[in-house]
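In: Structure here, sequence nowhere to be found:
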């Protein structure tokens, strides 16, 4: 075990080092060519142009490090993952530089999800009793897995709204997956998780407020895609593993992704309720509402990171509980927290703009 821990430490350090080497050049090139974030948009929180190409550095770091340490036949369909990553990263870069219509992004995401599920055979085979469903047939398995991958890709894309938030949640997710893969002796999965955790962690050095660079759509969609892959594989390999240290893999996977997942579902519901397109950007995200309360980017990021850790802890504490019960408990807690934030925002607005008689 000591050798494995040293191995993970070394590859994490390598991925960190690569980002620290590549990122200054990315920032310099972006600034020189004025490849800035469009800060004229009303939903932006920065007053000056900031490059959106930070995803380039940790994408390069993640791919290069994995090429050197993970063999294509080592338990993951690496060729399919590389192909899916490059396709998604390419459309993300195009979006960061000149914009891409959301229809185009959805089509590309569907293609990527198909490559991963149908060609890479990374898919959900069992719903573990959720909605009283266990084993899935092939076609429903592919369709549900594709929808899940597309959902998590967009969830990470949407949560990337303030300095450090998406990167912090990604580091928590990848470290959690990496550690738990290590516990169930899935060394290849653990290695890839720690590689990306190191890359995303190094990126945070440049992304914490005041941000020098954003990860952009290319970075956030890449992180979301690999997180979706890990969530699916974690549930699958845990079900097939004889190791009993982790009792309820689906609940832990949900806990890891709970903040971006709930925020995405919430903003979609709000937009539909207001008869707006679910794809039209606004400032109804949880991080935007927390900023309205007077919190800084760093404070908001730390609070949402702590919320994620709370749910991970709750999932580990109640491992033997029924999966459906845990998902209902998570939902109830999230709805309560969301109601508290909304209530505080309303109080803040009323105090700032008191009614006049």
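Out: Cool, the structure landed. Note that the structure is a prediction, hence the values are computed from the model and not measured. Numbers count the residues shown, from 1 in each chain.
In: contacts, neighbours, all on C-alpha from now
Out: Fine.
In: can you list the residues that contact stretch 277-291?
Out: Residues from elsewhere that reach stretch 277-291 (CA atoms under 8 Å, 6 or more residues apart in numbering): 43, 102, 159, 161-162, 263-264, 266-272, 297, 300-301, 338, 341-342, 345.
In: buried stuff in stretch 25-37?
Out: For stretch 25-37, the neighbour count (16 or more other CA atoms under 10 Å) marks 26, 27, 30, 35, 36, 37 as buried.
In: Buried ones only from the contacts of stretch 277-291, please, as a PyMOL command.
Out: Entered in PyMOL, the line below selects the buried ones among those, by 16+ other CA under 10 Å:
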select buried, resi 159+161+162+263+264+266+267+268+271+297+300+301+338+341+342+345
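In: Among the contacts of stretch 277-291, which are located in helices?
Out: Judged by DSSP state H, the contacts of stretch 277-291 include 102, 159, 263-264, 266-272, 297, 300-301, 338, 341-342, 345 as members of helices.
In: Name the nearest of the buried residues of stretch 25-37 relative to residue 94.
Out: Nearest to residue 94 out of the buried residues of stretch 25-37 is residue 35 (CA to CA; 11.7 Å).
In: Spatially nearest residue to that closest one (excluding sequence neighbours)?
Out: Spatial nearest neighbour of residue 35, chain neighbours left out: residue 51 (5.7 Å); criterion: CA to CA, 6 or more residues apart in numbering.
In: Against that first model, consider the following:
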């Protein structure tokens, strides 16, 4: 508990310092036709999440709450993605170079954890293979990019990360491995310190350094969970459902229209919903309610073996897909 409080306070203080730095250097996100905010706002505050969480990792290893190979996976991949995002926040980096760095981070992760973990499907463990390894690499890269895409209104990416991490920690407790809950809880604490400044109306934005870092770290945590208990991978996919469904639906619909998917836009379901309700807070709180009231119970059932992973995923994603289409995910404004 002392470590979690310390991580949260460090993140809180660092975010305040980064906000002053951004204001002094005029590092502002200026609203344009594709923005979801109306006022110039400092950006780059997600670096506080990165620093506070990475500082906690050696202490978790020392306390026996994090394996050394997991430490190197989180440190190496997280630092690389955050560094590329930080540079992109300050000066534009071509999409192909960002993507190359993202795949390098995924490859580093897989080397550190010994390849793709076993994944349970209909009671059988899918044996790791070169195809499984490639799919897991794509999964990590997609997750970190979709997290960047979904960081478009005040507080949504922070609330999602906290809900997923707290849910993931609870899963560990229920399957009898409560000592492993410390890592996701440390990430939740780091995000909570930042959320104080990012809660609607946001006083600072996360930036690519923070959103990409959260995406890849959450992906790594889902793989580490699968290493311990294979069915937990499905539980983590369920917990991440709001972001996965919205981003994937939006991407596919834009691809079908022949749009350049790497260009900025405002066609995600959550962005349409924010315009519909006229405020960010309503949508951000709705995401928290969906996570805690719908996705978490299903993830718990899967983790306890009372519901198969693939069936739990279908039950979780079906209403999310309906909501995504209801709020016109991927539709032109």
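Out: That came through fine. Just so we're clear, the structure is a prediction, and the values are computed from it rather than from any experiment.
In: Fetch the TM-score of the aligned pair.
Out: TM-score of the superposed chains, computed with TM-score structural alignment, normalised by the length of structure 2, equals 0.90; 327 aligned residues with a CA RMSD of 2.4 Å.
In: Map the residue nearest to residue 35 of structure 1 onto structure 2.
Out: Alignment note (TM-score structural alignment): residue 51 of structure 1 maps to residue 42 of structure 2.
In: what's its match in contact with, if anything?
Out: 19, 22, 23, 26, 27, 28, 29, 203, 204, 205.
In: How about residue 118 of structure 1?
Out: Shown in contact with residue 118 of structure 1 (CA under 8 Å, 6+ apart): residue 142.
In: So which residues of structure 2 form helices?
Out: Using DSSP H, helices in structure 2 cover 2-24, 47-62, 68-90, 95-113, 130-150, 156-174, 182-198, 207-228, 232-239, 241-256, 269-277, 280-290, 296-303, 309-326.
In: Which stretch among those is buried most, on average?
Out: helix 232-239 (a mean of 28; mean count of other CA atoms under 10 Å).
In: Identify the residues contacting it?
Out: By CA under 8 Å, 6+ apart, the residues outside helix 232-239 of structure 2 that reach it are 119, 163-164, 167-168, 171, 222-223, 225-226, 291, 295-296, 298-300, 302-303, 309-310, 312-313, 316-317.
In: what residues are up against the closest residue to residue 206 of structure 2 other than its chain neighbours?
Out: In space, residue 206 of structure 2 comes closest to residue 46 once its chain neighbours are excluded; the distance is 4.1 Å by CA to CA, 6+ apart. When contacts are counted by CA under 8 Å, 6+ apart, residue 46 of structure 2 is found next to 15, 194, 205, 206, 207, 208, 209, 210, 211.
In: 10 Å instead, please
Out: 11, 14-15, 18, 82, 85-86, 158, 190-191, 194-195, 198, 204-214 (CA atoms under 10 Å, 6 or more residues apart in numbering).
In: do the same with residue 181 of structure 2
Out: Per CA under 10 Å, 6+ apart, neighbours of residue 181 of structure 2: 65, 66, 165, 166, 167, 168, 169, 170, 171, 172, 173, 225.
In: let's see 6 Å
Out: For residue 181 of structure 2, the contacting residues are 169, 172, by CA atoms under 6 Å, 6 or more residues apart in numbering.
In: Kindly state which residue of structure 1 is aligned to it.
Out: In structure 1, the residue paired with residue 181 of structure 2 is residue 190, using TM-score structural alignment.
In: Can you tell me how far its match is from residue 261 of structure 1?
Out: 23 Å (CA to CA, to the nearest Å).
In: Now residue 292 of structure 2: closest residue in space, sequence neighbours ignored.
Out: Computed as CA to CA, 6+ apart, the closest residue to residue 292 of structure 2 that is not its neighbour in sequence is residue 163, at 7.0 Å.
In: before we move on, what about residue 266 of structure 1?
Out: residue 285 (8.0 Å).
In: burial count for that neighbour?
Out: When neighbours are defined as other CA atoms under 10 Å, residue 285 of structure 1 has 19 of them.
In: Quick one: map it onto structure 2.
Out: Aligning on TM-score structural alignment places residue 285 of structure 1 opposite residue 268 in structure 2.
In: And for residue 135 of structure 1?
Out: Aligned partner of residue 135 of structure 1 by TM-score structural alignment: residue 126.
In: can I assume that match is in contact with residue 117?
Out: No. Contact criterion CA atoms under 6 Å: residue 126 of structure 2 and residue 117 do not qualify, at 8.8 Å.
In: These two: who's more crowded?
Out: residue 117 (26 against 15).
In: ok, now which ones touch the more buried one?
Out: residue 227.
In: one more time with 8 Å
Out: Contact analysis of residue 117 of structure 2 by CA under 8 Å, 6+ apart lists 128, 223, 224, 226, 227, 230.
In: Next: residue 9 of structure 2.
Out: Neighbours of residue 9 of structure 2 in contact, by CA under 8 Å, 6+ apart: residue 193.
In: Over in structure 1, tell me which residue corresponds to it.
Out: By TM-score structural alignment, residue 9 of structure 2 lines up with residue 17 in structure 1.
In: Over to residue 309 of structure 2?
Out: Residue pairing (TM-score structural alignment): residue 309 of structure 2 is matched to residue 323 of structure 1.
In: got it, and residue 105 of structure 2?
Out: By TM-score structural alignment, residue 105 of structure 2 lines up with residue 112.
In: And for residue 236 of structure 2?
Out: So, by TM-score structural alignment, residue 236 of structure 2 is matched to residue 253.
In: The match of residue 135 of structure 1 against residue 116, yeah?
Out: No. In this structure, residue 126 of structure 2 is not within contact of residue 116 by CA atoms under 8 Å, at 10.0 Å.
In: The closest residue to residue 49 of structure 1 other than its chain neighbours and residue 51 of structure 1: what is the separation?
Out: Nearest non-adjacent residue to residue 49 of structure 1, counting by CA to CA, 6+ apart: residue 36, 5.0 Å away. Distance, residue 36 of structure 1 to residue 51 of structure 1, using CA to CA: 4 Å.
In: which residues do the two both contact?
Out: Jointly contacting residue 36 of structure 1 and residue 51 under the rule CA under 8 Å, 6+ apart are residue 30.
In: and the corresponding residue of structure 1 for residue 80 of structure 2, what does it touch?
Out: In structure 1, the residue paired with residue 80 of structure 2 is residue 87, using TM-score structural alignment. Contacts for residue 87 of structure 1 (CA under 8 Å, 6+ apart) come out as 108, 112.
In: thinking again about what came up before, dump the residue contacts of the residue nearest to residue 292 of structure 2.
Out: For residue 163 of structure 2, the contacting residues are 239, 288, 291, 292, by CA under 8 Å, 6+ apart.
In: How about residue 108 of structure 2?
Out: Applying CA under 8 Å, 6+ apart, the residues near residue 108 of structure 2 are 73, 76, 77.
In: go with 7 Å
Out: Residues near residue 108 of structure 2 by CA atoms under 7 Å, 6 or more residues apart in numbering: 73, 77.
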